[in-house]
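Trainee: sequence first, predicted model second:
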Amino acid sequence: MFMVRKYKQDRWYWPELGNLADAEQASNAGSWAAVFCAAVTAIVAAISMFSGKSILGINAMAFGDAAVFAVIAWRIRARSKSFAVIGLVLFILEKIYQFATQPQVLGFGLFMAIILTLAFASGVRGTFAYHRMREALALERAAAQEA
C-alpha cells in the first residue's frame, strides 16, 4: 500500500518516489521548471522588444515560446503525463538549438540547463509515478470494498 505521508527528500536532483506525496512533489518540480522558462523567456522577450534588438537570440517572437511553457506548466501541475514529456523534450531541443546558435551562453547557460533538465525529468518521473500510485490505491480500495 502506498502511504500519503511525506518524508525528507535526500536528493533534490533525483528524488525518491516512495509515496503519492513524493510523486506530487517531483511532478511539481517539472511544473516550476516550466514556469521559470516561461517567465525568463517573457522577460527577455520584453526587454528585446523594447530595446529593438535581439538578446542572446531571443526577440519579441519568443512570447509564443513563453506561452507554450506556461501551458506546459499548467498541464504538468494537473498531472498530465504527455505534457510532462513534451516539456522535457521541448526544453532539451531548445537548449541544443540555443547552444549551437549562441555559443556565448555555454557558461552559466549550461549550468542552468542541467538544473532545469533535472527538474523537468523529475516532473516526468513524478507524473508517471503519481498515476501509477493512484491506480494502485484505487485497486486496493476496490479490493477492500469487495472483501
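Mentor: Cool, got the structure. Numbers count the residues shown, from 1 in each chain.
Trainee: when you work out contacts or count neighbours from here on, use the C-alpha atoms and nothing else.
Mentor: Noted.
Trainee: any idea which helix is longest in the protein?
Mentor: If you go by DSSP state H, the chain has its longest helix at helix 106-146.
Trainee: quick one: the helices in the chain?
Mentor: Secondary structure of the chain (DSSP H): helices located at 20-51, 62-77, 81-101, 106-146.
Trainee: what sits closest to A38 if chain neighbours are left out?
Mentor: Among residues not flanking A38 along the chain, A66 sits closest, at 4.1 Å (C-alpha to C-alpha, 6 or more residues apart in numbering).
Trainee: ok so, going back, closest one to K8 among the helices of the chain?
Mentor: helix 20-51 (9.3 Å; C-alpha to C-alpha).
Trainee: that closest one to helix 62-77, inter-axis angle?
Mentor: Per axes from the mean of the first three to the mean of the last three C-alpha atoms, to 10 degrees, the angle that helix 20-51 makes with helix 62-77 is 170 degrees.
Trainee: check it against this one:
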Amino acid sequence: MALPKNIEWIWPSIVDTTTAQKASKQGLWASAWCAGATIVFVVLAQFGSQMFNFDSSALLDAFLFIIIGWGIYKMNRIAAVAGLALYIIERLYMWSASGPKNPAIAIFITLMFINSIRGIFAYHKIKKAQI
C-alpha cells in the first residue's frame, strides 16, 4: 500500500534500485544531522554554553556519524545498521543522563535510519537478482 506523496518519506515504497537508493539517502541525512548538531553543540560548549553537557570528546561521535554517513552513501549495509545502533545507544544514554527531551525528533531520525537500512538491503537484494 502506497502512502500519499506528502508523507511517503515516513515509509517509502521500495520497488527498484532507484527507490532503494532514495530511501537509503535518509540515513545519510540523519548522519549529517547528528554530526552537524554534535559539532554545533561542542562549539557552543567551548564558548561557555552548557545546554547538553557536551565537551570536545563528543567530536568522536560526530566523526563516527560522518564515517557512517559516508558508508551509507556507498550503500554499505554495516554502516546503515551501525548508524541506527549508534543513534539508539546515544539517545538512550542522553535520556538516562538528562531525561527524555524532544522524542519527536528522536522518532524522526530513527525512522530515517530504519529507512536507510531498508533501502540498502533492498538495493543489494535487487542488484543480486539482476545478475
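Mentor: Arrived safely. In this text, all values refer to a predicted model and were calculated from it rather than measured experimentally.
Trainee: residues contacting D55 of structure 2?
Mentor: V42, A45, Q46 (C-alpha atoms under 8 Å, 6 or more residues apart in numbering).
Trainee: look up how far L111 of structure 2 lies from the spatially most central residue of structure 2.
Mentor: The centroid of structure 2 falls nearest to A30 when counting by C-alpha atoms, centre = their mean (3.4 Å). With distances taken as C-alpha to C-alpha, to the nearest Å, A30 of structure 2 is found 9 Å from L111 of structure 2.
Trainee: likewise R91 of structure 2?
Mentor: R91 of structure 2 sits at a distance of 14 Å from L111 of structure 2 (criterion: C-alpha to C-alpha).
Trainee: and for V40 of structure 2?
Mentor: Distance from V40 of structure 2 to L111 of structure 2, by C-alpha to C-alpha: 23 Å.
Trainee: about what we covered before: in JSON lines: the helices of structure 1, plus distance to Y13 of structure 1.
Mentor: Putting the helices of structure 1 into JSON lines (distance: least, C-alpha to C-alpha, whole Å) gives the following:
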{"stretch": "helix 20-51", "distance to Y13 of structure 1": "10"}
{"stretch": "helix 62-77", "distance to Y13 of structure 1": "18"}
{"stretch": "helix 81-101", "distance to Y13 of structure 1": "15"}
{"stretch": "helix 106-146", "distance to Y13 of structure 1": "6"}
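Trainee: so which of these is nearest W14 of structure 1?
Mentor: With C-alpha to C-alpha, the closest approach to W14 of structure 1 among the helices of structure 1 belongs to helix 106-146: 6.5 Å.
Trainee: how far out from the middle of the chain is the closest one?
Mentor: Distance of helix 106-146 of structure 1 from the chain centroid (C-alpha atoms, centre = their mean, to the nearest Å) equals 10 Å.
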